[in-house]
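Engineer: Fold the following and give me the result.
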Amino acid sequence: MTSYAEVIGDPIKHSKSPLIHGFWLKKLGIVGGYHAHHVLAEDLAAYFETRGADPDWRGCNITIPHKIAALDHVTDPGGVRQSIGAINTVFRGERGQLIGTNTDAAGFFAPIAEDEWAFRDAIVIGAGGAARAILFALAQADIGSVTILARSPLKAAALLSHFGLKGQVLKMDARLPPAELLVNSSPLGMAGQLPLEIDLSPLPENAVVYDIVYTPLETRLLAQARELELDTVDGLDMLIGQAAFAFELFFGQAPPADCEDELRALLLK
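Structural biologist: Reported below is the predicted structural model:
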């Protein structure tokens, strides 16, 4: 049988992960597969039980809404539950055990790593599993104050406390404070989801606007940022970055580093 990995979520049709991993598998000549698999919340335990018994299964990426719940079905030798509190990747260990980890944090930070973020201010929209990875990365970068815009103020406040960040929690429709980095970690603005209605005019001219949504790639948030001549980072940067770390865990080889332009062109078709 052929080894394979997959991405799970609900919904899942929007995922570009099969294109990314399939591209790398072909480039490296690896015999293997990668596909999307729709998993409902009530089926998550059965999914991991079934896949754990399949020796050809190498692991999975995890997207909305399973990044937190999946922790209950895997081992956690790296202490991800205590550090980030959410996983986006499960892979098979040397003894066959299912290991949960998080490649979102590194994937998120890679496109902005060349900038110095210590003591600068940030805004994060959303308080879900992706926000956890982003806040973890910002904490490691010694970010200054963090403002979280969230529907659940208590949940957002708990995240600030968990990651030892100073800042504030505002409602989704609140006026933005001036900050050098704004990150949309929510599904708002994604195809099939509610739009993200936000006024970026309070941001300074040196601000970076980062939207992890990649369907569509040109979100209304990024379009508004470009109209204001702000620097932007689109969702493909984080998607490709986190996928690269996961691919090596699944298939034992790092993805090729010299064909990112070709990969982006494929994803934009």
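
Engineer: C-alpha from now on. contacts and neighbour counts both.
Structural biologist: Will do.

Engineer: if I look at Ile20, how far off is Leu44?
Structural biologist: Relative to Leu44, Ile20 is positioned 24 Å away (criterion: C-alpha to C-alpha, to the nearest Å).

Engineer: The two: which has the busier surroundings?
Structural biologist: Ile20 (21 against 17; other C-alpha atoms under 10 Å).

Engineer: Give me the residues contacting whichever strand or helix holds the more buried one.
Structural biologist: Using DSSP states H and E, Ile20 sits within helix 17-28. Residues outside helix 17-28 that contact it (C-alpha atoms under 8 Å, 6 or more residues apart in numbering): 6-7, 31-36, 239-240, 243, 247, 255-256, 263, 267.

Engineer: Which members of those come out as buried by neighbour count?
Structural biologist: Glu6, Val7, Gly32, Gly33, Tyr34, His35, Ala36, Leu239, Ile240, Ala243, Phe247, Pro255 (16 or more other C-alpha atoms under 10 Å).

Engineer: another one to check against the first:
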Amino acid sequence: MTRRVCVMGWPVAHSRSPMIHNHWIAEHAIPDARYELLAVKPEDAAETIRNLHRLDFIGANVTVPHKETAFATLEKHDAIARRLKAVNTIVTLEDGTLEGRNTDGYGFIANLKQGAPDWRAAEGPAVMLGAGGAARAIAAALEDEGAPEIRIVNRTTERAEALIRDLGLSNAKVFADSEAQKALEGAALLVNTTTLGMKGESDVTLDLASLPRDAVVTDIVYTPLETGLLRRAREAGHETVDGLGMLLHQAVPGFEAWFGVRPHVTAELRNIVLADLGLK
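Structural biologist: Modelled structure (predicted):
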């Protein structure tokens, strides 16, 4: 029987997940395995998730706007999904039941470690721009990794404060946009978790003058591969890490759970995705 996995979203045609997972399926010569796109309207998401096995899928990835629906629909979750109240990966457990997991934070940290091998979370405060869905996963991952302080810079401080309460962060502080320079002082990491800088969006205009020269700067945006923030950081002498690796690394735990093989994020895979995105 073919082991089928899908990525469900609305829309979903833009997803590169099939390219990533089918590359690994071929690379590891896994027989009778296939990864597919599954377009699911929001009103149909809960029923689709409940009937995943009846649709002949052993698991799935979940993308916007279904991550919170997946969490609410599934009865079992790993610790990270429970904390974030969002699911991006569904796996079949040994007893045949479905479990929701969240690998976004793992993908972020793994990308940072690959792109900036000398970075260590414990070296200093991490500054996050934004307090949306991606910020939740990244903040939790940074705390788990040992960041001594997480500074959240957001236009509306109420949303950042709500994020801190929801995640139970004990080492986080909120800064308004007008306080951004103060937030950068002494930081070891700067992360843009917003869509600012994405093709068609306005850029991050933050002045990096207060950021220590040895701080790493990363961006979850990967179209363009080098955002305006990353370009300015690079020109100022900072080590930078683009956002494509987060997309690639977050796929690793799911693939291992579905097919029993732990894949690697290689230069070959990165180049394949870059070419498809028209960035190479």
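
Engineer: TM-score for these two?
Structural biologist: Put the two chains on top of each other and the TM-score (TM-score structural alignment, normalised by the length of the first structure) is 0.86; 266 aligned residues with a C-alpha RMSD of 2.5 Å.

Engineer: if we can go back for a sec, restricted to helices, list the buried ones among the contacts of helix 17-28 of the first structure.
Structural biologist: Leu239, Ile240, Ala243, Phe247 (DSSP state H).

Engineer: got those residues as TSV, with distance to Thr63 of the first structure columns?
Structural biologist: TSV is the format used below for those (distance: C-alpha to C-alpha, whole Å):
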residue	distance to Thr63 of the first structure
Leu239	11
Ile240	14
Ala243	12
Phe247	15
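
Engineer: biggest separation within those residues, which pair?
Structural biologist: The largest separation in those, counting by C-alpha to C-alpha, is between Leu239 and Phe247 at 11.9 Å.

Engineer: Helix or strand for the equivalent of Glu158 of the second structure over in the first structure, just tell me which one.
Structural biologist: Using TM-score structural alignment, the equivalent of Glu158 of the second structure in the first structure is Leu154. Assigned by DSSP H and E, Leu154 of the first structure falls within helix 153-162.

Engineer: other SSEs contacting that helix?
Structural biologist: With contacts taken as 3 or more C-alpha pairs under 8 Å, 6 or more residues apart in numbering; DSSP states H and E, helix 153-162 of the first structure sits against strand 145-149, strand 166-170.

Engineer: what about the strands in the stretch 151-280 of the second structure?
Structural biologist: Under the criterion DSSP state E, counting those that start in this stretch, the stretch 151-280 of the second structure contains strands at 172-175, 189-192, 216-219, 239-241.

Engineer: how about those strands in a markdown table, adding distance to Thr89 of the second structure and mean neighbour count?
Structural biologist: Converted to a markdown table, these look like this (distance: least, C-alpha to C-alpha, whole Å; neighbours: other C-alpha atoms under 10 Å):
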| stretch | distance to Thr89 of the second structure | mean neighbour count |
| --- | --- | --- |
| strand 172-175 | 27 | 21 |
| strand 189-192 | 23 | 23 |
| strand 216-219 | 22 | 27 |
| strand 239-241 | 24 | 22 |
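
Engineer: Quick check: the aligned residue for Ala260 of the first structure in the second structure?
Structural biologist: Ala isn't right for residue 260 of the first structure; it's Glu. Glu260 of the first structure maps onto Thr266 in the second structure, by TM-score structural alignment.

Engineer: Do you have the strands of the stretch 1-150 of the first structure handy? List them.
Structural biologist: 4-9, 33-38, 57-62, 89-92, 98-101, 122-125, 145-149.

Engineer: Serialize these to CSV and add fields for distance to Leu203 of the first structure.
Structural biologist: Output for the strands of the stretch 1-150 of the first structure, formatted as CSV (distance: least, C-alpha to C-alpha, whole Å):
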stretch, distance to Leu203 of the first structure
strand 4-9, 33
strand 33-38, 38
strand 57-62, 32
strand 89-92, 34
strand 98-101, 34
strand 122-125, 10
strand 145-149, 13
